[in-house]
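1. okay, here's the prediction I keep looking at, along with the sequence it came from:
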Amino acid sequence: MLVSVVLAFLLNFLFNSTIGLSNKPFIDPKSPRYLLLVLFRGLILGGLIAFIINYLDVIREKQRSAILIEQLKQKQLEANLSSLKEQMSPHFLFNSLNSLISIIKTDSIGAVNFVIRLSEVYRYLLQHREHQTVSLQEELDFIRSYIFLLKVRFKNNINVRFDIPENLLHTRIPPLTLQLLLENAVKHNIVSKAKPLDITINAEDDTITVGNPVQPKLSLETSNGFGLISMEEQYSMLVQKKIVIKEEEGKFKVALPLIK
């Protein structure tokens, strides 16, 4: 504030000096009225300069705050994605090893194929551990390996049908989102010979939808809903869009925005 006032008086002095060179002043420079006028004009200019300086400081502070908020959102997004990956690993590995044990003695070729697909799944996890998004083509290739393991585990009582236009394969999606939805479908629904689980994955325009019939288990596995909540947060941070979750006519569907 002091700097702005001094600057204002300096500008005021230069202004008055310039005027004095070309025009005869209306007020005697030696009179008290002239001094009051100079003082008043200096205060006005000082206040204006102080306002401009403060306004610029506020803008700079808002910019710094916005950058900090974006950095925090980025770290939160990375933490959520990392949590999803870590959440999948132990549970999924345990079930996969059990499935491998059940076939290794009776189907050696099937066991080899199972290990190959299992390695593809974990290679995907390692390769995309730090990525926020992957192409839809990459995610679908990963999902097909994951589905192979599910089919071995559930004796082909699970079916997944795809309807994905080729022109959407270049769009992007957060990694593991489709896997999470498939895992949730298996976790909460009966998968048996009497009640096979039919899952559909359809894409159109800027949305991909995963749907399955609602055939709830009698005893549900423990779930804290972290996966879907984390997925919603990821989409909110990445593209400021929401995922759509709905249950109607005996079907559960989750629609995810595709990132272009």
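-> Nice, thanks for sending it over.

2. only C-alpha atoms for contact and neighbour calcs from this point on.
-> OK.

3. list the contacts of whatever helix or strand residue 182 lives in.
-> Here residue 182, judged by DSSP states H and E, is contained in helix 177-188. With CA atoms under 8 Å, 6 or more residues apart in numbering as the test, helix 177-188 has contacts from 139, 143, 146, 199, 210, 212, 216-217, 220-221, 227, 231, 254.

4. second structure follows, compare the two:
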Amino acid sequence: MKSQKLKITAAVIWISSITIGLLSSVPQIAQQHFNLTEAAVNAGITSAFALLMWYVNIYIFSYQSERSPKRQISYPRLVNSLLIGIGVMFGLAWIQQLILSHINFGPVMLMIEVRGILINLVFYMFLQLLQQNYENQYVNMELERMKNDNLGAQYELLKQQVNPHFLFNSLNTLKAMVEAGDSESVDFILKLSNFYRYTLESRKLDLIKVADEMEIVKAYIFLQSARFEGGFTFKIELDEQVSETLIPPFTLQLLVENCIKHNVVSTDKPLHIRLYAEADQIIIENPVRLKTGDHNSTGVGLRNVQQRYHHLLEKQVAIVNDGKLFQVKLPLIYEHHHH
């Protein structure tokens, strides 16, 4: 995992260092015999220590995080920071002793080192929390990106799901028509060509207008009518307003295919498929006349429709089956909602 580098502005570093230096001189200001020089030197030394430890800790975090980023406290790193801090404070205390040579620093050296350790610990823990926050944000962003990539891949797979037997069946139908000298063979070839042209064009899009989807459905219906020769009827009751709404490509075609695939289609008793709009929904329905042995259908087609609406739009597709009438209800998608 790529580590997030710490980003702390110079203004924050300098202002906080100077503030800590001034605060360290507050006890001297409160003394009865206040010495401005001693207070100023003490504030300067403390500020210098804070400034140096800011940059030391930032370097330690950045260097070690690039090698092996961690989301918990690194005790070797903490020990290194404290040892460096003790050495720096000892050196600054020696400089302070050179400036204020009249003061005996022996009794106060321990207090100075303790102050340095406390300041260093505060900086270290602050940077640790900041580093963890950066890494948590990065992990969350990566998880979100992976989630979006996964949903995108799933949706692309869903769009690619077309019955592999369709072309095979269509070519067999065309072969029979040509052998029988059927005059509609040329129309069949044109409709088949149009159908696959619509397929190639629509696969590039997440949503198309219902009117464009109906062109795909009509081409598909023509091809199936040539194959089944009056074994089913298809009634369309969609007005112009509904035709201007949006729909995932091949949704209606897949549902019509589902009706023909799973139900008995015969010239004696044609299967009636109806497509209409009601209560902000596009409804496709047919009487239930399941083929023998079709009771264990995998339901891939319906899952395809449901998952596409869920992944792309977070909308629910209603499926109603009372044993006599089968309905699939698709929520209308208006163009301004999509944008």
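-> Received it, and whenever you're ready, just let me know what you need. Since the model is a prediction, treat every value here as computed from it, not as a measurement.

5. ok so, going back, check the offset of the helix holding residue 182 of the first structure from the chain's centre.
-> 19 Å (CA atoms, centre = their mean, to the nearest Å).

6. switch the contacts of helix 177-188 of the first structure over to CSV; also include neighbour count.
-> As requested, those are arranged in CSV below (neighbours: other CA atoms under 10 Å):
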residue, neighbour count
139, 21
143, 18
146, 20
199, 20
210, 22
212, 22
216, 14
217, 13
220, 11
221, 10
227, 19
231, 22
254, 18
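
7. inside helices: which ones of these?
-> Using DSSP state H, the subset of the contacts of helix 177-188 of the first structure located in helices is 139, 143, 146, 227, 231.

8. under the alignment, what does the first one map to in the second structure?
-> The one in question is residue 139 of the first structure. Under the alignment defined by TM-score structural alignment, residue 139 of the first structure corresponds to residue 213 in the second structure.

9. please name the residues that touch that match.
-> Contacts for residue 213 of the second structure were tallied using CA under 8 Å, 6+ apart; they are 247, 249, 250, 251, 252, 253.

10. redo these as TSV? Include distance to residue 55 of the second structure.
-> Compiled in TSV, the contacts of residue 213 of the second structure are given as follows (distance: CA to CA, whole Å):
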residue	distance to residue 55 of the second structure
247	58
249	58
250	61
251	60
252	64
253	65
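
11. ok, the residues you listed vs residue 64 of the second structure, which is closest?
-> Each of the contacts of residue 213 of the second structure was checked against residue 64 of the second structure using CA to CA; the closest is residue 249, at 51.3 Å.

12. how about residue 153 of the first structure: what's its closest non-neighbour residue?
-> Leaving aside its chain neighbours, residue 153 of the first structure sits nearest to residue 99 (5.4 Å; criterion: CA to CA, 6 or more residues apart in numbering).

13. same question, residue 23 of the second structure
-> Excluding the flanking residues, the one nearest residue 23 of the second structure by CA to CA, 6+ apart is residue 43, at 7.7 Å.

14. quick one: secondary structure of residue 245 of the first structure?
-> Using DSSP: H, G, I helix; E, B strand; the rest coil, the three-state assignment for residue 245 of the first structure comes out as strand.

15. these two touch, right, it and residue 256?
-> No. In this structure residue 245 of the first structure lies outside contact range of residue 256 using CA atoms under 8 Å: 9.0 Å.

16. neighbour count for the two, which is higher?
-> More crowded of residue 245 of the first structure and residue 256, by other CA atoms under 10 Å: residue 256, with 24 against 14.

17. tell me which residue of the second structure lines up with the more buried one.
-> With TM-score structural alignment defining the correspondence, residue 256 of the first structure maps onto residue 330 in the second structure.

18. residues in contact with that match?
-> 281, 282, 283, 316, 317, 318.

19. in PyMOL, select just the buried ones from these.
-> Buried residues within these, by 16 or more other CA atoms under 10 Å, are selected in PyMOL with:
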select buried, resi 281+282+283+317
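
20. of the contacts of residue 330 of the second structure, closest to residue 231 of the second structure?
-> The shortest gap between residue 231 of the second structure and any of the contacts of residue 330 of the second structure belongs to residue 283, at 21.5 Å (CA to CA).

21. leaving out the residues flanking it, which one is nearest to that closest one?
-> The shortest distance from residue 283 of the second structure to any non-neighbouring residue, by CA to CA, 6+ apart, is to residue 329 (4.5 Å).

22. I figured that neighbour hits residue 280, correct?
-> No. With contacts counted by CA under 8 Å, residue 329 of the second structure stays clear of residue 280, the gap being 9.5 Å.

23. more neighbours, these two?
-> Neighbour comparison, residue 329 of the second structure and residue 280: the larger count goes to residue 329, with 20 against 13 (by other CA under 10 Å).

24. relative to residue 240 of the second structure, how far out is the more buried one?
-> With the distance defined as CA to CA, to the nearest Å, residue 329 of the second structure ends up 19 Å from residue 240 of the second structure.

25. how about the strands of the stretch 101-250 of the second structure, start to end?
-> When secondary structure is read from DSSP state E, counting those that start in this stretch, the stretch 101-250 of the second structure shows strands at 208-209, 232-237, 246-247.

26. compared with the first structure, how much does the first one deviate?
-> In other words, strand 208-209 of the second structure. Compared with the first structure after the fit, strand 208-209 of the second structure shows a mean deviation of 2.0 Å (mean CA distance after the TM-score superposition for the first structure).

27. please apply the same query to the second one.
-> Strand 232-237 of the second structure: mean distance to aligned residues in the first structure after superposition is 1.4 Å, counting by mean CA distance after the TM-score superposition for the first structure.

28. gap between that strand and the chain center?
-> For strand 232-237 of the second structure, the separation from the chain centroid amounts to 40 Å (computed by CA atoms, centre = their mean).
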